[in-house]
Structure formats: structure tokens, C-alpha cells
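Asker: Fold the following.
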Amino acid sequence: MTRIVITGLWICAITVLSSYAVISWIPALPKPKAEEYLEGLTYQKLRPLNIPIIADGNVQGYILATIIFTADSHLIKGLGVTPEPFVMDESFRQIYSDGDLDFRNLKKYDINRRLDEIKRRVNERLGSEIVKDVMVENFNFITKKDIRS
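Answerer: Here you go, the predicted model:
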């Protein structure tokens, strides 16, 4: 019985040593290339904006807008600052100060011009063409009387 146990231990020792010898004698195999992360555009969805609409000295209601923007992910990594606050700030400023938005006298609104202006101003503030596109996911107006308190 002891001979069988000793023979089994001997076989295990020979197997471990031969495996170690083969691994250490193999020339350095070329390491598999780390697949480069596809760096391109990254989509970032901002939290919803609540923008008051003021007319005749009173708050008429609020615009609820959800903005999405695409940005060059490689430039974002090297920037050190995320463009999210800049896009939110510029979106708020553009919509809040827009004199064409009059919900008492509805007419077609040129949202593309406004989005292009947001993109241009954010890139201007960041000093580089980081933001590639600005999109709207949601754009609603809620009158003051429809707001639940």
C-alpha cells in the first residue's frame, strides 16, 4: 500500500517538475495584443433641466428639457474637466434667454439653430472641438397652473 502511495507522489512530483521545466524553457512568446478600446464618440445624457419662462413679469411655466450630447472620448480623457456642466449651463442660458419662445403665441421653433449654438458655445468655452453633437430627448412646457405643489 505504501508503495502505491509513494509511486503516486513520485508521478505527481515528476509531472509538476516537467510542467515547470517546459514553461521556463519556452522562449518568450509574443504577448497577445491588447485590443485597443474603440475610442470614438461617447454619448452622455444630462439630467433634466427645469427652465422657467418669464413673461410680463410673471413665471408663465417651465420648460422641461433633457439634453444628450456626443463628445470625442479621447479628448474628454485628456481634458481633465467633463463637458457636462458646460453643456447644461449653456443649454439653460440659451433656452432661458431665447425671445422666440412664447408659449402664449405658439409658432414653429427652430431647435436646430439653438442646438448648434449650444454646441458652438460649449466648444468655444472648452477651447477645443470636444462636443460633436447636441440632441434633445425631451422638450416639454408645463404651465404654472399644471404644476403640482
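Asker: all contacts plus neighbour counts: C-alpha atoms, from now on.
Answerer: Fine.
Asker: Next up, the contacts around the spatially most central residue of the chain.
Answerer: When Cα atoms, centre = their mean is applied to the chain, the residue found nearest the centroid is Q44 (3.0 Å). For Q44, the residues meeting the contact criterion (Cα atoms under 8 Å, 6 or more residues apart in numbering) are 68-70, 84.
Asker: I have a second one here; can you model it like the first so I can compare?
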Amino acid sequence: MLKLVFTGVWVCAVTLGSVYFSIQHASAPVESDAEADRRALQQYVPGELITVPVITDGAVQGYFLTKLSFAVDKNKIKHLDVPLKETVTNALFDILVGKKLINVADSTSFDLAQFKTAVKDGLNKDMRDEVIFDVLVEQLEYLSKADVARIAKGASQPQQQPVAIVDKNGETAHDEIPEAERRAAAAAQ
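Answerer: Reported below is the predicted structural model:
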């Protein structure tokens, strides 16, 4: 019985010692100077819900419901000629309506990472500067024209939920602004 108690104490001591020394010798992730400078300049801007129509054969077939947030250069964002909301709306119309980056009939060809890159590059091109560091897609859904008509008729029909756009890798839009940045943005407003 005494051997069993000593064995248990020995195992606990060895485990605690190994955990203690592994924590002592663990190093923090190394961040380059460029990355540290970028983080110091970075600010998260929460997005607003934007509705973009899907136009096919000269008629509206449905609507994309999109909510994008951005990691931006806080110094450059202050000096924009056109406010960010209007620039984003313009870029989304260009990407979703003009370039037809999302094919509603075949969403298996959609790539969320490519969409984020296209939005970021399009916005930076429109602003003629590297203002946007990252695009967070919080919501990207599709509502057909029939769904909109059904919702407009009221409570007589069951309410339809927007359909989340799923990319070719099975990913959906679910990015979120870090909580500390969300609180800071709410306090600033």
C-alpha cells in the first residue's frame, strides 16, 4: 500500500516538474518588425449589411446579403476622399454584379479566400493606396426573388431564411472582429 502511495506521489512530482520546465522554456511567437508596425497601424472597422441585387437577363433574380468588416490602416482611413461605406458598396457591386464572382446556380466554384482577396485588392485599387489589410466576411447569403416576395406577403407564408453561400471548400462566411476591437469600435461611436 505504501509503495502505491509513493508511486503516485512520484508520478505527480515528475508531471508537475515537466509541465513547469516546459512552460519556463516555451518562447512567445516571434513577430517581425514589419508585422509589429502593421499591427500598430491596424484598426478594425465593423461593416454594415449591404444588399446587392443579382441581375440576370435584364431582371433581378435575387439579392446577396453581405456584411464585411475590415482591418485598415488607421492613419490612411482618415484621409479618404470617399467614405469607406460607399467605397465598399461600389466594390461589392463591381465584384458581385460586374465580375459575377459568385455563380448562384453553381456555388461549388466559389472560393471564399479568392473573394476576400478580390474585395481587398479592389478596394485598395479604388483608394489608390494600401489601406485595407484584411477583409472579414461576417455574412454572405443569398435570397431569391421568390423568397423576397414570400416575405413581403407577410405571416400567411412561413418565413424563409437567407441561404448561406458555401464555397468549393465547404467554407461559409463566419469571420468575426476580435472582441477587444469590437468594444473599442463601439466605444468610439
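Asker: coming back round to it: quick check: the two most widely separated of the contacts of Q44 of structure 1?
Answerer: T70 and E84 (10.4 Å; Cα to Cα).
Asker: Contact partners for S149 of structure 1?
Answerer: Contacts of S149 of structure 1 (Cα under 8 Å, 6+ apart): none.
Asker: Quickly note the distance from it to I76 of structure 1.
Answerer: Applying Cα to Cα, to the nearest Å, the value for S149 of structure 1 to I76 of structure 1 is 40 Å.
Asker: quick one: the longest strand seen in structure 1 to structure 2 mean distance?
Answerer: Longest strand in structure 1, counting residues (DSSP state E): strand 58-72. Superposed on structure 2, strand 58-72 of structure 1 shows a mean distance to its aligned partners of 1.0 Å (mean Cα distance after the TM-score superposition for structure 1).
Asker: For structure 2, which segments are assigned as helices?
Answerer: For structure 2, applying DSSP state H gives helices covering 2-25, 33-41, 84-92, 112-127, 145-152, 179-188.
Asker: so can I have JSON lines of those helices showing distance to Y63 of structure 2?
Answerer: Output for the helices of structure 2, formatted as JSON lines (distance: least, Cα to Cα, whole Å):
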{"stretch": "helix 2-25", "distance to Y63 of structure 2": "52"}
{"stretch": "helix 33-41", "distance to Y63 of structure 2": "35"}
{"stretch": "helix 84-92", "distance to Y63 of structure 2": "12"}
{"stretch": "helix 112-127", "distance to Y63 of structure 2": "17"}
{"stretch": "helix 145-152", "distance to Y63 of structure 2": "7"}
{"stretch": "helix 179-188", "distance to Y63 of structure 2": "27"}
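Asker: How far does the longest strand of structure 1 sit from its chain's centre?
Answerer: When distances are taken as Cα atoms, centre = their mean, to the nearest Å, strand 58-72 of structure 1 is centred 17 Å away from the chain's centroid.
Asker: Look at V131 of structure 2 and say how many residues are nearby.
Answerer: Using other Cα atoms under 10 Å, the number of residues around V131 of structure 2 comes to 22.
Asker: My understanding was that it contacts I77; is that so?
Answerer: Yes: taking contacts as Cα atoms under 8 Å, V131 of structure 2 lies within contact range of I77: 6.6 Å.
Asker: Now do S69 of structure 2 against I77 of structure 2, distance only.
Answerer: 14 Å.
Asker: now do I151 of structure 2
Answerer: 38 Å.
Asker: Same question for L143 of structure 2.
Answerer: Relative to I77 of structure 2, and taking Cα to Cα, L143 of structure 2 is found at 32 Å.
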